[in-house]
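1. coords below, sequence missing:
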């Protein structure tokens, strides 16, 4: 199994990998916030939220790469309703392009044989 990579912008991320990585980020964020309690200072809030936000943005960029879009398409989140709906459709529901693209090969294709006889 490939290791979880949260702070990487290059390459592609499959739909299942996107869901797995996203759930891990949200789960860790929830656990940290539960441990801190409700009385947190604003500086501590930034220290917790910024890495989580960076990880989620980088996951979205890699998922857009899998759909053969540039990461700049993530800026569509600024379009009130249509942009967010389009991003949910592309990121969470659609399969990546089956062939390789400029960001790498299809992450769902097998990478090689585990048993090599020479």
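-> Alright, I've got the coordinates. Predicted model, so just to flag it, every value in this text is computed and none were measured.

2. from now on I want contacts and neighbour counts done on CA atoms only, so please keep to that.
-> Noted.

3. tell me who's in contact with the nearest residue to residue 10 once chain neighbours are set aside.
-> Of all residues not flanking residue 10 in the chain, residue 62 sits nearest, at 6.4 Å (Cα to Cα, 6 or more residues apart in numbering). Residues in contact with residue 62 (Cα atoms under 8 Å, 6 or more residues apart in numbering) are 8, 9, 10, 11, 12, 13, 71.

4. below is an additional structure, to be compared with the one above:
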């Protein structure tokens, strides 16, 4: 839950880097919330939560891409049907690069 709250605290921070665990834990909790609302039949609330978490999702996605050495603009590839999702999953599961244009490696223990 700390990863989800941490991502919400940095909701509009498109700079820096996010580790794989931070990104995937955010996505996991986000999906659990959406499934719970869908099972309960709260479609309107589910849509509002999805809309409210759009900017934090884009933000943490950009920071995750920064960690792999790519620009956050790569998220636009989601607009390409099927191929875009596959390419983004490959990008998002890659390991962190050492120091790059977006800061030092978060695994090194030095804050970015």
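-> Thanks, I have the structure now. All of these numbers come straight from a predicted model, not from anything done at the bench.

5. the residue nearest to residue 10 of structure 1 matches what in structure 2?
-> By TM-score structural alignment, residue 62 of structure 1 lines up with residue 63 in structure 2.

6. remind me which helix or strand that match belongs to.
-> According to DSSP states H and E, residue 63 of structure 2 maps onto helix 54-67.

7. list the buried residues of that helix.
-> Across helix 54-67 of structure 2, burial judged by 16 or more other Cα atoms under 10 Å covers 55-67.

8. got a list of contacts for the next helix or strand after it?
-> Going down the chain from helix 54-67 of structure 2, the next helix or strand is helix 83-93, by DSSP H and E. Applying Cα under 8 Å, 6+ apart, the contact partners of helix 83-93 of structure 2 are 20, 64, 65, 68, 74, 75, 77, 78.

9. picking that back up, what's the spacing between the residue nearest to residue 10 of structure 1 and residue 1 of structure 1?
-> The gap separating residue 62 of structure 1 from residue 1 of structure 1 is 18 Å, by Cα to Cα, to the nearest Å.

10. again with residue 53 of structure 1
-> Distance from residue 53 of structure 1 to residue 1 of structure 1, by Cα to Cα: 25 Å.

11. longest single helix anywhere in structure 2?
-> Counting residues, the longest helix in structure 2 under DSSP state H turns out to be helix 20-39.

12. run the angle between it and helix 83-93 for me.
-> For helix 20-39 of structure 2 against helix 83-93, the angle by axes from the mean of the first three to the mean of the last three Cα atoms, to 10 degrees is 130 degrees.

13. great, nothing more from me.
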